[in-house]
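J.: What follows is a predicted protein model with its sequence.
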Amino acid sequence: MPESKKRKPVTATGEAAAASAAQRPSPRWWAPTMVTLMVLGLAVVVVTYLTKGGYPIPGLGNWNLAIGFGVMIVGFFMTMRWR
């Protein structure tokens, strides 16, 4: 009686490699950078409100709020990749 074909061993390529790469822990600098960006953005927003748009970058006015919120959003997006 003929033997059936042997199955090939599964290798870590394609989706399996991507899944294992996604499970790796974050680098040591990831969490401090994430928290720093969120706190820095908050500080920019608070300073902008306290000085009525005069600081931290004079001349931009209330665009300082957009910069502060943008920095905070980058920090919050970093939380999605943190392991």
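T.: Structure received.

J.: Going by C-alpha atoms from here, please, whenever you check contacts or count neighbours.
T.: Fine.

J.: Which residue ranges of this protein form helices?
T.: Defined through DSSP state H, the helices belonging to the chain, from first to last, are 15-22, 30-50, 63-79.

J.: Which residues does the longest one contact?
T.: The contact list for helix 30-50, computed with Cα atoms under 8 Å, 6 or more residues apart in numbering, reads 54-56, 62, 64-65, 67-76, 78-79, 82.

J.: Take this one as well and set it beside the first:
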Amino acid sequence: MPESKVRKSVTNRRRRERGSAAALKSPTSRRWVPPVFITVGLLGVAWLVTYYISSTTGSTVPLLTDLGDWNILIGMGLMASSFVIATLWR
């Protein structure tokens, strides 16, 4: 049985898809992303742990006592920003 002919629109669409995939590639290396998002995430965890330990033991850390409950927002914000940075990794 003879094979059917390939339509021009299908071949043109495939060529365009190949060209657009090459255009979407990132021109720069993103090797900096994993160390940065791990560092920022661990910094957020360390901030929260330090705040929690200093508030339960009664010891005073000058910056942490001045910020009060904003420390929770800072720690959570650092951890959330690490997830945002992680989306940049390819």
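T.: On my side now, so go ahead. Only a predicted model underlies this, so the values are computations on that prediction, with no experimental measurement involved.

J.: Give me the aligned partner of Ala86 of the second structure over in the first structure.
T.: Residue correspondence to the first structure (TM-score structural alignment): Ala86 of the second structure is matched to Thr79.

J.: and the residue lying closest to that match once chain neighbours are set aside, how far is that from Arg28 of the first structure?
T.: In space, and not counting its chain neighbours, Thr79 of the first structure is closest to Met34: 7.0 Å by Cα to Cα, 6 or more residues apart in numbering. Separation of Met34 of the first structure from Arg28 of the first structure (Cα to Cα, to the nearest Å): 11 Å.

J.: Of the two, which one has the most company?
T.: More neighbours surround Met34 than the other of Met34 of the first structure and Arg28, with 19 against 8 (other Cα atoms under 10 Å).

J.: how about the more buried one, what's its partner in the second structure?
T.: Pairing criterion TM-score structural alignment: the partner of Met34 of the first structure within the second structure is identified as Phe37.

J.: Take the helices of the first structure and lay them out in CSV including distance to Arg7 of the first structure.
T.: As requested, the helices of the first structure are arranged in CSV below (distance: least, Cα to Cα, whole Å):
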stretch, distance to Arg7 of the first structure
helix 15-22, 18
helix 30-50, 41
helix 63-79, 41
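
J.: I'd like to know which of those is closest to Pro9 of the first structure.
T.: For those, distance to Pro9 of the first structure was read as Cα to Cα. The smallest value, 13.1 Å, belongs to helix 15-22.
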